[in-house]
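Engineer: Using only what follows, build the 3D model:
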Amino acid sequence: MMNASSPAPARRTELLAAGAATVTVVLWASAFVSIRSAGAAYSPGALALGRLLAGAVTLGTICLLRREGLPPREAWRGIALSGLLWFGFYMVVLNWGEQQVDAGTAALVVNTGPILIALLGSRLLGDAMPPRLVAGMAVSFAGAVAVGLSMSGKGGSSVLGVVLCLLAAVGYAAGVVAQKPALGRASALQVTTFGCLVGAVACLPFAGRLVHDVAHAPASATLNVVYLGVFPTALAFTTWAYALARTTATRMGATTYAVPALVVAMSWLFLGEIPGVLTLAGGALCLAGVAVSRSRPGLSGPARATAAPRPSEHARPGEHA
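Structural biologist: Okay, the predicted model is just below:
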């Protein structure tokens, strides 16, 4: 029988969190392809509202089936802040920014987000920044710069677009840091569902434009909006919250550096955009940096068996992994 000091349960939780993070980055990478397709027919606000409404319906249905109920009162501050900053503000300004700058510039500016998460997480949440994490983020950011530079100049750029993408990165980082404490008081599904609802309510001023765009958009663009709501929003934000509840905001932010590499691969497969050597090298650096940032110094012998996982990686009391 497994004794209490066995590392197996902690290892299982760690593997589940890593799997959830992988699902998140794959689906978020696919979102860039869908946004590029739907953005030609939908305005930034309408696209954000349509995506959030589809996500809210999906998440709300799952919550009702699971009888999740309302989050505890103590969690609402984090849920409301993350809903406004990340689900609402971030999605609108990112959609708008990507209409003003080329894909490479947008990817480069938005990828300052994990660095901002690390700074805010260290300051506000007390997140540790071990050397491997810092080194991995530096390698990944260098890869993001390479990807951005290799893709720049293909769609034009503007000062407004750069500012919008930077604002998106700030909203993303602040939303993640606000969400982290809420996950200690409510389930990942509750935090994601009600954060999505808050974002949808904040985007309701775009309802008239959404009705207009739905009436005039081709079916393929509308299907992309629904896809964005169901998968990169409902599913990916839930798996993100599940993983974030079991690790630090800084480490999760570093994980998202895999997104540029996956976007390059998906654009190659689905859009026929053949990447150059610099783009491929940058994508490889992004993935290498993520691997370094998520690695830990090895333990040997009895130390490995007795080492306790960090409290932040445990599920909340009463919640099964």
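Engineer: Going by C-alpha atoms from here, please, whenever you check contacts or count neighbours.
Structural biologist: Will do.
Engineer: Now do the strands in the chain.
Structural biologist: Ranges of strands in the chain, per DSSP state E: none exist.
Engineer: Kindly list the longest helix within it.
Structural biologist: In the chain, with assignment by DSSP state H, the single longest helix is helix 8-38.
Engineer: now the helices for the stretch 201-321 of the chain?
Structural biologist: Applying DSSP state H, counting those that start in this stretch to the stretch 201-321 of the chain gives helices spanning 207-216, 219-228, 236-244, 249-255, 258-270, 277-294, 302-306.
Engineer: what does the stretch 51-200 of the chain give?
Structural biologist: Going by DSSP H, counting those that start in this stretch, the stretch 51-200 of the chain shows helices at 76-82, 91-97, 103-110, 113-120, 131-151, 159-182, 188-202.
Engineer: Serialize those helices to CSV and add fields for mean neighbour count and distance to residue 14.
Structural biologist: CSV is the format used below for the helices of the stretch 51-200 of the chain (neighbours: other Cα atoms under 10 Å; distance: least, Cα to Cα, whole Å):
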stretch, mean neighbour count, distance to residue 14
helix 76-82, 23, 24
helix 91-97, 24, 29
helix 103-110, 24, 27
helix 113-120, 23, 20
helix 131-151, 23, 17
helix 159-182, 23, 17
helix 188-202, 25, 16
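Engineer: Tabulate the ones you listed in CSV, adding columns for distance to residue 22.
Structural biologist: Formatted as CSV, the helices of the stretch 51-200 of the chain follow (distance: least, Cα to Cα, whole Å):
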stretch, distance to residue 22
helix 76-82, 21
helix 91-97, 21
helix 103-110, 19
helix 113-120, 16
helix 131-151, 16
helix 159-182, 17
helix 188-202, 16
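Engineer: how about this one, so we can line them up?
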Amino acid sequence: MRDGRGGREPSPLWLKASPVIFLLIWSGGFGFAKMGLEHAEPLTLLALRYALVLAVLAPAALLLRPPLPPSRAVWGHLAVVGVLFQTVYFGLCYVAMKSGLSAGGIAMIVSMQPILVAILAPRLTGEVVTLRRWAGLGLGLAGAALVIGVRNELSAESLLGPALAGIAVFAIAGATLYERRFGVTCHPVTSNAVQYAAGFATTLPLALAMENLHVDWTWELGIALVYLVVGNSLVALTLLLAMIRRGEAAQVSSLFFMVPPVSALIAWLVIGEVMPPVAWAGLALAAAGVAIAGPAGSRMRRS
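Structural biologist: The predicted model follows:
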């Protein structure tokens, strides 16, 4: 966003804190999703999650009466991002976890998204990814791999789960680049409502066709749904899309290198999983990579 004098508007305080908040909430989502999948099939869990999100957004929309998207094109762009994020990315991730891929394993695979974004961003969004940013992305990947590797998160897993997670990486990278190129700033309630409606409209038919819709209603499922609806669906994704609009795609995507290490750190703090000293070194390496791949690591092409 730019001000009337052609300069970039200063970022609000909440946006400056967004990376930390996003990382904490997003990193915890893999574990809570794994918890929920113990009590529901993957697409059924997603359809239920999106229905609850829309139930939360409906009264907010009636109360706030936010402006609607200004054109059919904007409606379409919001829907495309919603399908890529909610149906394709999360659908594949949930099916992968249900097939046996661990939460840490899928976090590790998805953390490769920044490399894909960095490769595609110059052609699709006009960003020039410099050698400094490539170095940061490489350090981030190495640090994330080190953390997960020493914790043996990727051992003894079927090929189906990693294959689905690999396709999911393309989905979230595509959503990131599409949002960066075509995204238009809308009221958060409006954009979330359209995107989750698109996700629900495409996920529910798949669940009806492929699953029996059985749900084991337990308190563990309730806790998982609260976290996934409020944390991942409403807070984390809103912050992610805001950061994408205000920053560059490769810079924002570099945050995903921190997800596996932060997931490991949260597990250590919350449930006492011990991190070996080498894993702490990996955490520091990933953090250094994200710092190097920051704003100074890329520039926009001039027309």
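Engineer: Make a markdown table out of the helices of the stretch 201-321 of the first structure and add mean neighbour count.
Structural biologist: Shown next, in a markdown table, are the helices of the stretch 201-321 of the first structure (neighbours: other Cα atoms under 10 Å):
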| stretch | mean neighbour count |
| --- | --- |
| helix 207-216 | 15 |
| helix 219-228 | 20 |
| helix 236-244 | 25 |
| helix 249-255 | 26 |
| helix 258-270 | 20 |
| helix 277-294 | 22 |
| helix 302-306 | 11 |
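Engineer: any idea what residue 65 of the first structure aligns with in the second structure?
Structural biologist: Superposed on the second structure with TM-score structural alignment, residue 65 of the first structure falls opposite residue 63.
Engineer: Residue 289 of the first structure: which of the helices of the stretch 51-200 of the first structure is closest?
Structural biologist: With Cα to Cα as the criterion, residue 289 of the first structure lies closest to helix 131-151 of the helices of the stretch 51-200 of the first structure, at 4.0 Å.
Engineer: so how far does that closest one sit from its counterpart in the second structure?
Structural biologist: Aligned to the second structure and superposed, helix 131-151 of the first structure gives a mean residue distance of 1.6 Å (mean Cα distance after the TM-score superposition for the first structure).
Engineer: Show me what that helix is packed against.
Structural biologist: helix 103-110, helix 249-255, helix 277-294 (3 or more Cα pairs under 8 Å, 6 or more residues apart in numbering; DSSP states H and E).
Engineer: How far off centre is that helix?
Structural biologist: Averaging C-alpha positions (Cα atoms, centre = their mean, to the nearest Å) puts helix 131-151 of the first structure 17 Å from its chain's average.
Engineer: Over to stretch 93-102 of the second structure?
Structural biologist: On Cα atoms, centre = their mean, the centre of stretch 93-102 of the second structure falls 16 Å from that of its chain.
Engineer: Contacts for that stretch, please.
Structural biologist: 33-34, 37, 41-43, 103, 106, 153-154, 157-158, 160-162, 164-165, 168 (Cα atoms under 8 Å, 6 or more residues apart in numbering).
Engineer: cool, and stretch 205-216 of the second structure?
Structural biologist: 39-41, 43-44, 47.
Engineer: Out of those residues, which two are the most distant from each other?
Structural biologist: 39 and 47 (13.9 Å).
Engineer: more neighbours, those two?
Structural biologist: residue 47 (26 against 16; other Cα atoms under 10 Å).
Engineer: got a list of what that one touches?
Structural biologist: 200, 203-204, 207.
Engineer: Out of these, which are shared with the first structure?
Structural biologist: Counting by both residues aligned by TM-score structural alignment, their matches' Cα atoms under 8 Å, the first structure reproduces these contacts from the contacts of residue 47 of the second structure: 200, 203-204, 207.
Engineer: ok, now how distant is residue 191 of the second structure from residue 249 of the second structure?
Structural biologist: Remark: distance between residue 191 of the second structure and residue 249 of the second structure (Cα to Cα, to the nearest Å) = 19 Å.
Engineer: just residue 65 of the second structure next, same as before
Structural biologist: 30 Å.
Engineer: cool, residue 132 of the second structure as well?
Structural biologist: On the measure of Cα to Cα, residue 132 of the second structure and residue 249 of the second structure end up 15 Å apart.
Engineer: now do residue 104 of the second structure
Structural biologist: 24 Å.
Engineer: list the contacts for the counterpart of residue 35 of the second structure in the first structure?
Structural biologist: Alignment note (TM-score structural alignment): residue 35 of the second structure maps to residue 37 of the first structure. Listed by Cα under 8 Å, 6+ apart, the contact set of residue 37 of the first structure reads 221, 224.
Engineer: again, only using 10 Å
Structural biologist: 31, 220-222, 224-225, 271 (Cα atoms under 10 Å, 6 or more residues apart in numbering).
Engineer: Same question for residue 265 of the second structure.
Structural biologist: Counting by Cα under 10 Å, 6+ apart, residue 265 of the second structure has contacts 24, 27, 147, 259, 272-275, 279-280, 283.
Engineer: now residue 287 of the second structure
Structural biologist: 136, 139-140, 143-144, 254-255, 257-258, 261-262, 281, 293.
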